[in-house]
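Asks: give me coordinates for this.
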Amino acid sequence: MRRARRIAAGLLCLLAGACAPRLMPPGPGAPPDTPAPALQRNVFRTADGIPLFLRHWQAQGEEKAVVLALHGFNDHSGAFAGGPEVIGVGPFLADRGITVYAPDLRGFGTSPNAGLWPGVEALTRDLADLSWLIAARHPQSPLVLLGTSMGGATVLAALADPHPPPADKVVLIAPALRARSTLPPGLAIGLFLVAHSVPWYSATGEGLDIRPSDNLPMLRAMGRDPLVLKETRMDALWGLVNLMDAAFKSPPHLKGLPLLIAYGSHDDLVPEQPLRLFASRLPDPDIQTVRTYPGGWHMLLRDLNAEIPLADIATWITAGEVP
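Replies: The predicted model follows:
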């Protein structure tokens, strides 16, 4: 009987291990001749040796500030490049004297093992390392951390870390703040069960009544973009909620840091209530503000009227005020 119980317990442990959420594996370590982390041409090499593609737009004329821009969930750094369907955040800010860097975050875009969740610790460590490298390259310019959706949550979680990135200002575009405490009853439990029983199961989001932007040509272009992930593993969703939990708890760590949150009134992905709860706990309302754009959507900087919030952001970065 004891032997049978031991065998049963062992099988249950194996089953639990097989069904545990899977994280993106760490990199191979830095090459012997390359200090890690490192900032190279079009590449940010992480502390564990993973090469992450890095876009760069140099400020035109006198450099007024430097922005490190982080993309959203299942997206990549091309979100800031622009094209025939949308204004490019990078070129727009560069034309106004603001240098922009935008990496493919670990687990997304061109990075290895894209589609596997990298983990909160890996995301925030990469952000801190890259921020210090960029600050060292541009010592005379203020460094602004800009994050859209999941990128915004990554910025907040990193600022709450014991080893935060350097930042003179922060801009958050529709930051992902759906912490467990803001989810409908039972949803967090259901996500836990799914992520720990069938973590490999993928969902596409088809059939959901969600409209991320009013820019339909841009959305169609995203649908054709092979670097935009079209399916999401359940354990990746579980990891995203962990990140949003960390971001939602960050306000005590933001004291004294100028912060601008831009939010579209038609945002279907980030409800207004979690954002209101978060904003109510900001420690310095005199320098930390939420700007709501009537008619704006979740992809606010890629909407048809994206030039309006983009111009406001550029003015706030360089002059410290929103028109």
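
Asks: switch to C-alpha atoms for all contacts and neighbour counts from now on
Replies: Noted.

Asks: what segments of the stretch 51-200 of the chain are strands?
Replies: Assigned by DSSP state E, counting those that start in this stretch, the stretch 51-200 of the chain shows strands spanning 51-57, 65-70, 98-103, 143-148, 169-173.

Asks: as JSON lines, those strands with distance to Asp161 and mean neighbour count would be great.
Replies: Shown next, in JSON lines, are those (distance: least, CA to CA, whole Å; neighbours: other CA atoms under 10 Å):
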{"stretch": "strand 51-57", "distance to Asp161": "22", "mean neighbour count": "21"}
{"stretch": "strand 65-70", "distance to Asp161": "17", "mean neighbour count": "26"}
{"stretch": "strand 98-103", "distance to Asp161": "20", "mean neighbour count": "26"}
{"stretch": "strand 143-148", "distance to Asp161": "15", "mean neighbour count": "26"}
{"stretch": "strand 169-173", "distance to Asp161": "15", "mean neighbour count": "24"}
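
Asks: export those to CSV and append columns for distance to Val43.
Replies: Converted to CSV, the strands of the stretch 51-200 of the chain look like this (distance: least, CA to CA, whole Å):
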stretch, distance to Val43
strand 51-57, 5
strand 65-70, 14
strand 98-103, 8
strand 143-148, 18
strand 169-173, 23
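
Asks: Pro112: which of those strands is closest?
Replies: Judged by CA to CA, the one of the strands of the stretch 51-200 of the chain that comes nearest to Pro112 is strand 51-57, at 8.4 Å.

Asks: Proceed likewise with the subsequent sequence, for comparison:
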Amino acid sequence: MTPPEPAFLPEDSTFVSFDGAHLGLTVWPAEGTAQPEHVVIGLHGMNDYANAFHMAAPYWAGQGVTTYAYDQRGFGRSPKRGLWPEEEVMRQDLRTAAALARKAHPDATITVVGISMGGSVAISAFGSDNPPDADRLIASGPGLRGWGAMNFLYRASLWASTHTRPGWIVRPPERFVRIEPSDNIEMLRRTWEDSLMLRDNRIDQVYGLVSLMETAHQRVASLSPNLPVLLSYGANDYVVPPKGVKRTAKELPDHVRTVYYENGYHMLTRDLQAETVHADYLAFMVNPAGDLPSHAPEWPFR
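Replies: Reported below is the predicted structural model:
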């Protein structure tokens, strides 16, 4: 049976991808125009879904930007929730979304904004031999904690657990692990109460995520010099520790820009200072060579 043609179906909150899979889709149309000059494709992070853009996208919409954010496979409203998809399938979904955005908005500048895991997907796709058809890449608090950033004991235990008990559900004890991904406590409360969020993971999901982050690290040096890239990181990011980011920073091509938010956490687009980040990302979309409004510094460990 021939799969249906790829399509954005906003009225059904659906993104039909390359193989006919129906992924969840949320669209924030640009205000005041049906022909936006800028379009964003939003990729959420681990355990999240398109709602990760619920603060950034309305801000951008008010500035004439349309955002298409979809639920990656295994997350939110998309198929096989709670199961890790193949890496290349995730990248092909992004290529398909970019092609659809280009078809719908042929004269617009298209920016991929990847948050955390979404940043890993985007970097690994743009660093491949078949990059998405987009004009900018912004990786917000990108997942850069691959195998090479972990100690031997953790690598060995994760490998062994995945290959013997792939369906094992892991839940870090709250009394031992208290990592705050943001200083926006009210937002965190609403997020944790959202039924579309994943609250725990199979061990093979964790393994798949680490492998994806390693691929992103390995491919970052292959990002095209013709692609404007901005990588952001918060000084208070305890979800993606500095060790992995420092490791990848050494491999960044000269043309890749970085920005370091002294008051930022992992969820930069949803922190209390989120509008500062939204404005910086918008400025980069419009003029990737220009100054960012915040005048925040580059990564100190680059």
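
Asks: excluding covalently adjacent residues, which one is nearest to the one residue sitting closest to the centre of the first structure?
Replies: Central residue of the first structure (CA atoms, centre = their mean): Gly151, 1.5 Å from the mean position. Distances taken as CA to CA, 6 or more residues apart in numbering place Leu70 nearest to Gly151 of the first structure, at 4.6 Å, with adjacent residues excluded.

Asks: how close does the helix or strand in which Leu282 of the second structure is found sit to the first structure?
Replies: Counting by DSSP states H and E, the element that carries Leu282 of the second structure is helix 274-286. Its matched residues in the first structure lie on average 1.1 Å from helix 274-286 of the second structure after superposition (mean CA distance after the TM-score superposition for the first structure).

Asks: which part of the first structure matches that helix?
Replies: The aligned range for helix 274-286 of the second structure in the first structure is 306-318, by TM-score structural alignment.

Asks: show me where the first structure has helices.
Replies: Using DSSP state H, the helices of the first structure run over residues 2-18, 89-94, 120-137, 150-159, 187-195, 216-224, 234-248, 272-280, 307-319.

Asks: hang on, the earlier thing: trace the residue nearest to Gly151 of the first structure over to the second structure, please.
Replies: Using TM-score structural alignment as the criterion, Leu70 of the first structure maps onto Leu43 of the second structure.

Asks: and the residue nearest to Gly151 of the first structure, what does it touch?
Replies: 77, 102-105, 146-148, 151-152 (CA atoms under 8 Å, 6 or more residues apart in numbering).

Asks: could you measure from it over to Ile173 of the first structure?
Replies: Taking CA to CA, to the nearest Å as the measure, Leu70 of the first structure falls 10 Å from Ile173 of the first structure.

Asks: any shared contact partners between those two?
Replies: When CA under 8 Å, 6+ apart defines a contact, the residues bordering Leu70 of the first structure and Ile173 alike are 146-148, 152.

Asks: nearest to Val290 of the first structure, out of the strands of the stretch 51-200 of the first structure?
Replies: Once the strands of the stretch 51-200 of the first structure are compared by CA to CA, strand 169-173 is nearest, at 9.3 Å.

Asks: in the second structure, which residues correspond to the closest one?
Replies: Mapped onto the second structure using TM-score structural alignment, strand 169-173 of the first structure spans residues 136-140.

Asks: what's stretch 172-184 of the second structure in contact with?
Replies: With contacts defined as CA under 8 Å, 6+ apart, stretch 172-184 of the second structure is touched by 188, 237-239, 264-268, 270-272.

Asks: same question, stretch 144-157 of the first structure
Replies: By CA under 8 Å, 6+ apart, the residues outside stretch 144-157 of the first structure that reach it are 65-73, 120, 123-124, 127, 167-177, 240, 243-244, 246-248, 250, 317.

Asks: list the buried ones in stretch 309-323 of the first structure?
Replies: 309-311, 313-317 (16 or more other CA atoms under 10 Å).

Asks: and Ala57 of the second structure? What does it align with in the first structure?
Replies: Counting by TM-score structural alignment, Ala57 of the second structure lines up with Gly90 in the first structure.

Asks: out of the strands of the stretch 51-200 of the first structure, flag the one nearest Ala188 of the first structure.
Replies: Closest to Ala188 of the first structure of the strands of the stretch 51-200 of the first structure, according to CA to CA: strand 143-148, at 23.1 Å.

Asks: and the closest one, which stretch of the second structure?
Replies: Alignment of strand 143-148 of the first structure against the second structure: residues 110-115, by TM-score structural alignment.
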